[in-house]
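> Have a look; sequence and predicted model below, questions after that.
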Amino acid sequence: MFQIVWIVIVGLVLGVLAKLILPGKQAIPIWMTILLGILGAWLGDGVAGWIGVRNTNGIDWIRHALQLAFSVALVALVAPLWVKGRSGPHGGSGRPPTNAGWR
């Protein structure tokens, strides 16, 4: 159970740092920020293991840098798509307008 809490905390930290690093406002909800941070951590950890720097003596700076880099890249890719998808032909609600007041 504690591992899940830790994963969410790491995702939150990486996602927020990614949003701070990128210029402008990233209009994505907090759950998306956490999800992208978790995904960035997972991808960064995988690449760190692939290149042989997952576990080093002391702090794993390269692994953490890779995790942050993947988080930044994911937020940079997803944020514009999120805004574009939310401002579609139905005014951003995702639902067509109702004609309840028209008779």
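Cool, got the structure.

> Could you use CA atoms for every contact and neighbour count after this?
Will do.

> which other helices and strands contact whichever helix in the chain runs longest?
In the chain, assigned by DSSP state H, the helix with the most residues is helix 61-86. Counting contacts by 3 or more CA pairs under 8 Å, 6 or more residues apart in numbering; DSSP states H and E, helix 61-86 packs against helix 2-21, helix 30-51.

> what about versus this one:
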Amino acid sequence: MEISGVISAIVIGIVIGVLGRLVVPGRQHIGILWTIVIGIVAAFIGSAVAAGLGVADTNGVDWVEWLIQIALAAIGVAALSRARLNR
């Protein structure tokens, strides 16, 4: 992966993390850095899942891939927030 690919993955991960955080209702007990990390991980895993399902490379915007990534980010944000709250 080239440096431009890594930078774009980080930027997309930030967007995915923020959108995932907005989907989760209530207050989350994690910082913005954790949100970004979760978003980046969700973006990579979501891309792999979408590729496995055959919906990653379509003409136009890959809405299904974005929905998978946002759902994974929301699950990650909720799980980490709950884990940090129960400490």
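Yep, that arrived. Quantities reported herein were computed from a predicted structural model and do not represent experimental measurements.

> Just name the most buried of the helices and strands packed on helix 61-86 of structure 1.
Per-stretch averages of neighbours, counted by mean count of other CA atoms under 10 Å, single out helix 30-51 among these, with a mean of 20.

> State the span of structure 2 onto which that one is aligned.
Using TM-score structural alignment, helix 30-51 of structure 1 corresponds to residues 32-53 of structure 2.

> Mean deviation, that stretch versus structure 1?
On superposition with structure 1, the mean distance recorded for stretch 32-53 of structure 2 (mean CA distance after the TM-score superposition for structure 1) is 0.8 Å.

> For that stretch, which outside residues touch it?
Contact with stretch 32-53 of structure 2 is made by 9-10, 12-18, 20-21, 56-57, 64-66, 68-70, 72-73, 76-77, as judged by CA atoms under 8 Å, 6 or more residues apart in numbering.

> Aligned against structure 1, show me the partner of Trp63 of structure 2.
With TM-score structural alignment defining the correspondence, Trp63 of structure 2 maps onto Trp61 in structure 1.
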